[in-house]
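> Coordinates for the following, if possible.
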Amino acid sequence: MPVPAPPAVPDDPTADSPAARRREQRGWYVYDWANSAFYTTIISVFLGPYLIPVARTAACARDFPTVAAETCARDFDKLAAAHPGLGYVDVLGADVRPAAFFGLTLTIAVFLQIVFLPIVGALADHTGRKRELLGAFAYVGALATMGLYFVEGDRYLLGGTLFVVANLAYGSSVVVYDSFLPQISTPDERDAVSSRGWAIGYLGGGLLLALNLVLYLQHESLGLSEGMSVRISMMSAGLWWATFTIVPLLRLRNRPVPAHEGTALRSVAGSFRQLGRTLAELRRYPLTLLFLVAYLIYNDGIQTVIGNSAAFASEALKLSKTVQISAILMVQFVAFFGALLLGLLARRYGTKRTVLASLVVWTVIVVAALYVQEGQATQFYLMALAIAIVLGGTQALSRSLFSQVIPKGREAEYFSLLQISDKGSAFIGALTVTIALQLTNSYRMAMVSMIVFFVVGFVLLALVNLPKAIRDAGNEVPHRI
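Down below sits the predicted model:
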């Protein structure tokens, strides 16, 4: 007589019917569609170029009150150079150059994420209230983003504060969002689910960015000032985020967790203790740690290439802003198909092999930077096309692999470690670019210097015995990995 299978544990996705899993997965995809608007419209395109002139206006009012506002804005760098000690804005008692203000807000935002995200992950796992936390962080971020509409004149501090809040809420919501992945998909479904979510995110972020760029480029014919078109675009990102977050909140559901302290204060204290155990126990999973290090290295190369693409286009290739913007849009939409394509390749050839192959493509891309000719927009578009094909798939499949090598019931904690390690290591790529520019004064060589990240990441990932890492974490090994 056959022995009956043991009942599925509460957070085991096989406990749900395929139809129930698909319902949650579809809701989960929509959150990527929702939050990608913040990254594309706010971080990638509009906020930095808008916030710096706002800070410059404040510096003009403070240090050059006798100079006409338009004249000061136009000749600000000359005025600051002619008057040492002037041309600054005040940030918590420190004098900061307007050009450095957005970079400062980014630094503060990243630092706060490094401090705060582990608490978010531990709290999500400890309380089990992931849906409520996802909604809270999403709407705090969306409201702060909508508040950027009111940043005008000399309100640089308002803009910086709202961005820091929105960025912290964005990172926190992504930690909770990612931690749903192992709960809504079986091991064999995970690559496809992660890839679809990432692809839909590119599509949603790209669609809103396209609409906002039309508004920005046609602002005069619509009777709007340039500043007003930017403010409306930034507000629209918050509205988009808030509106589409409704869908995952209706579809996703919490899973039971072991009994824990009832009060919020005790839950936070328990979260800290649990986080400490996670850091200590990571030594028990050396292959998980090796994968994490490999991912951080090659992902740092990816983020640095993306972050310096606009500077490469303008400084090394002397291409116009129109070419840069159109390339950004192309990447957003092609990355949608690229993520799906790499998901299909992973299903056929294995996830690890697909990621390794994508790292070879990344290596070819950065080497090609040496040969793209100045003023050749077509060659730059081809380079951007290659990036778009591997961009989303590399990250989506890496997220799927990471979800396989972490223990059940600790998903949010481990994904918070992934997020903060990603933020904390980001300076290495930036430092490498800075050193390359200092030594060579060439953005081509700066891009080529990224080859070390892809080669080292490739080698470390190749050394990871994924089936053993998955078994060591107590998970089922998929049929193809």
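> drop to CA atoms for contacts and neighbour counts, all remaining ones
Fine.
> Now do the contacts for Asn475.
Shown in contact with Asn475 (Cα atoms under 8 Å, 6 or more residues apart in numbering): 404-405, 407-408.
> how about the residues you listed in a markdown table, adding neighbour count?
Shown next, in a markdown table, are the contacts of Asn475 (neighbours: other Cα atoms under 10 Å):
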| residue | neighbour count |
| --- | --- |
| Gln404 | 31 |
| Val405 | 27 |
| Pro407 | 17 |
| Lys408 | 16 |
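> Which member of those residues is positioned nearest Pro258?
Lys408 (12.4 Å; Cα to Cα).
> Tell me where the stretch 301-450 of the chain has helices.
For the stretch 301-450 of the chain, the helices defined by DSSP state H, counting those that start in this stretch cover 309-311, 321-349, 351-368, 377-404, 411-440, 443-448.
> Check what contacts the shortest one and list those residues.
Translated: helix 309-311. Helix 309-311 has contacts (Cα under 8 Å, 6+ apart) with 324, 443.
> Would you mark the buried spots in that helix?
Going by neighbour count (16 or more other Cα atoms under 10 Å), the buried part of helix 309-311 is 309-310.
> Now Gly338: closest residue in space that isn't a chain neighbour?
Of all residues not flanking Gly338 in the chain, Ile389 sits nearest, at 4.1 Å (Cα to Cα, 6 or more residues apart in numbering).
> Can you verify my assumption that that neighbour contacts Gly343?
No. With contacts defined as Cα atoms under 8 Å, Ile389 does not count as touching Gly343, sitting 11.4 Å away.
> please give me the structure for this one as well, since I'd like to look at both together:
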Amino acid sequence: MSTPAVSPVAATEQERRREQRAWYFYDWANSAYVTTTATVLFVPYLSSVARAAACPDVPADEVCTTDLSVLGLPVAAGSLALYVVTASTLLSALLLPVVGAIADRSPRPKHLLAGFAWVGSLAAASMFLVTGTNWQLGAALQFVANICLGASLVVYDAILVQIATPDERDRVSSRGWALGYLGGGLLLAVNLALVTMGGSLGLDAGQTVRISLLSAGIWWGVFTLIPFLGLRNRPPVRLAPVERGNLVTESFGQLWQTLKHLRGYPQTLLFLAAYLFFNDGIQTVIGSSSLYGQAELGFNESQLIITILLVQFVAFGGALLFGRMAARIGAKRSVLYGIVMWTGVVAVGFVLPEGQFALFLALAVGIGLVLGGTQALSRSLYSQLVPLGRQAEYFSLYQAAERGTSWFGTFLFGLMFQLTDSYRPAILSLLVFFVVGGLLLVKVDVRKGIADAGNVQPRKV
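This is a model prediction of the structure:
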């Protein structure tokens, strides 16, 4: 479905730079939740709360063999948080495309971005209230926060097309990811200090975790003000003709038109399929790393926070490094090199000996180098393949596989644990996602996909 190549960016370079700086700060804002809550603290914390409900009389160092009853189904306490991520993502697969269609037709996308962010940050901050055996409240808040994070990122990613030219997007996307890792790392450092020094302040371990969860929610909400104030709303462009009605009915009509014409953008869809696989692997590694380190390798909470903190700061440099690599060899080849590195990370993690913290830190350095780069360049590469006028709607499909909202990986990881009572087979099973994703990405003809979408060709792809 080839159309004349156009660029939606009409601002001067100075105006673009100003908006780009404001846009970066949503990565800074939401990364506090992604890092402190979703990656480090909440999965093991909710697992401990669920375990206390399932096995109240079993010591913490003994195996809990009693399952929780969730909607009438038996669920292992150690799998609960992973299944909540799975359930929220399945719902996202239905809701986010509609959110994207609404965003494409809305004249106030930055208001949508902020609205979803502030509801999500409220749910994240309310995790402070999860105590004792109240796993139901924890699961509900995790569910809402994940849905709102995905919805806000649909709008956020689509705005990249409006504020950066095709040749700027690798740089802009990489800087956003880098700033996100820096912000998430700084808050995590504060939380590390709180967890390690909580006893001297008269706080027990549970209280320090809950205060950290509260801080992440507040951080997310407060720093969302910067993109909200710094970005400008733009009228929709090149909308698909649909039956007139209110915003919601028009959005469903646009979504239906897009679904009918998906076959007209085969390279875009092939990239999306590749991303679905390799990013599910990445997100499952990120989301399950603290649980794996605690339950399988025997590290305590402070060690896990140190490890993730190291990943954050290394990822800051890694994102910038991959941005420069893309300028030399193109985004596609850079992402493929990153996928190869991810397969090595998973293989090493599977054989890592229990209790060897120095080796765990070395593995964290490898994760940090490749983490930000693959994610940042995947976002900018996909933006080149998205048809103008449907960017938020297409990014809604992208976000269905984005951080904290992957379903195949978390489901397989949780299922493997439930079947084997070990996280090692679960971590090894993730190799399939990187192998399949990499093979699909090799087949993507990026230049043809850009032409089919009617977009301007960048110098390097």
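> picking that back up, and Ile389 and Gly343 of structure 1? Which one has more around it.
Higher neighbour count among Ile389 of structure 1 and Gly343: Gly343, with 27 against 24, using other Cα atoms under 10 Å.
> if I pick the nearest residue to Gly298 of structure 2 once chain neighbours are set aside, what's in contact with it?
Excluding its sequence neighbours, the residue lying closest to Gly298 of structure 2 (Cα to Cα, 6+ apart) is Gly355, at 5.7 Å. Contact analysis of Gly355 of structure 2 by Cα under 8 Å, 6+ apart lists 297-299.
> these two touch, right, Leu319 of structure 1 and Thr378?
No. Here Leu319 of structure 1 does not reach Thr378: they are 10.6 Å apart, not a contact under Cα under 8 Å.
> quick one: which of these two has more around it?
Per other Cα under 10 Å, whichever of Leu319 of structure 1 and Thr378 has more neighbours is Leu319, with 19 against 12.
> What lines up with Gln254 of structure 2 in structure 1?
Counting by TM-score structural alignment, Gln254 of structure 2 lines up with Gln274 in structure 1.
> Hmm, its match is touching Gly121, no?
No. Counting by Cα under 8 Å, Gly121 is not a contact partner of Gln274 of structure 1; they are 9.9 Å apart.
> More neighbours: these two, which one.
A count of neighbours by other Cα under 10 Å puts Gly121 above the other of Gln274 of structure 1 and Gly121, at 28 against 20.
> Leaving out sequence neighbours, find the closest residue to the equivalent of that one over in structure 2.
When structure 2 is aligned by TM-score structural alignment, Gly121 of structure 1 is paired with Gly100. In space, and not counting its chain neighbours, Gly100 of structure 2 is closest to Glu393: 3.7 Å by Cα to Cα, 6+ apart.
> Same check on Ala242 of structure 1?
Ala142 (5.6 Å).
> Next: Arg18 of structure 2.
In this structure, Arg18 of structure 2 finds its nearest non-sequential neighbour in Gly230, 7.7 Å apart by Cα to Cα, 6+ apart.
> List the contacts of the counterpart of that neighbour in structure 1.
Aligned against structure 1 by TM-score structural alignment, Gly230 of structure 2 finds its counterpart in Arg251. Neighbour list for Arg251 of structure 1: 23-24, 26-28 [criterion: Cα under 8 Å, 6+ apart].
> Test my guess that Arg347 of structure 1 contacts His479.
No. Look at Arg347 of structure 1 against His479 with Cα under 8 Å: they stay out of range, at 9.5 Å.
> quick one, which of those two is more surrounded?
Neighbours around Arg347 of structure 1 and His479, counted as other Cα under 10 Å, are more numerous at Arg347. The numbers are 18 against 9.
> Identify the residues contacting the more buried one.
Per Cα under 8 Å, 6+ apart, neighbours of Arg347 of structure 1: 191-192, 480.
> how about it, what's its match in structure 2?
Structural alignment (TM-score structural alignment) places Arg347 of structure 1 against Ala327 in structure 2.
> quick one on the thing from earlier: could you give me the ChimeraX syntax to select whichever of the contacts of Arg251 of structure 1 are buried?
A single ChimeraX command is used to select the members of the contacts of Arg251 of structure 1 judged buried by 16+ other Cα under 10 Å:
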select :24,26,27,28
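> wait, which of the contacts of Arg251 of structure 1 is closest to Ala426 of structure 1?
Top of the list for closeness to Ala426 of structure 1, among the contacts of Arg251 of structure 1 and by Cα to Cα, is Trp28 at 27.1 Å.
> And the closest one, what's its match in structure 2?
Superposed on structure 2 with TM-score structural alignment, Trp28 of structure 1 falls opposite Trp23.
> if we can go back for a sec, ok, the residue nearest to Gly298 of structure 2 to Val6 of structure 2 distance?
Taking Cα to Cα, to the nearest Å as the measure, Gly355 of structure 2 falls 55 Å from Val6 of structure 2.
> where's the residue nearest to Gly298 of structure 2 relative to Leu361 of structure 2, distance?
11 Å.
> Residues touching stretch 194-202 of structure 2, excluding its own?
Stretch 194-202 of structure 2 is touched from outside by 204-205, 208-209, 212, 301-302, with contacts defined as Cα under 8 Å, 6+ apart.
> can you tell me what part of structure 1 it aligns to?
The aligned range for stretch 194-202 of structure 2 in structure 1 is 215-223, by TM-score structural alignment.
> can you give me the offset of that stretch from its chain's centre?
Centroid separation for stretch 215-223 of structure 1 versus its chain: 29 Å, with Cα atoms, centre = their mean, to the nearest Å.
> in structure 2, which spans are strands?
For structure 2, strands defined by DSSP state E occupy the ranges 68-70, 73-75.
> got the ones you listed as CSV, with mean neighbour count columns?
Shown next, in CSV, are the strands of structure 2 (neighbours: other Cα under 10 Å):
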stretch, mean neighbour count
strand 68-70, 14
strand 73-75, 13
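> any chance of these in TSV, plus distance to Gly180 of structure 2?
Formatted as TSV, the strands of structure 2 follow (distance: least, Cα to Cα, whole Å):
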stretch	distance to Gly180 of structure 2
strand 68-70	35
strand 73-75	34
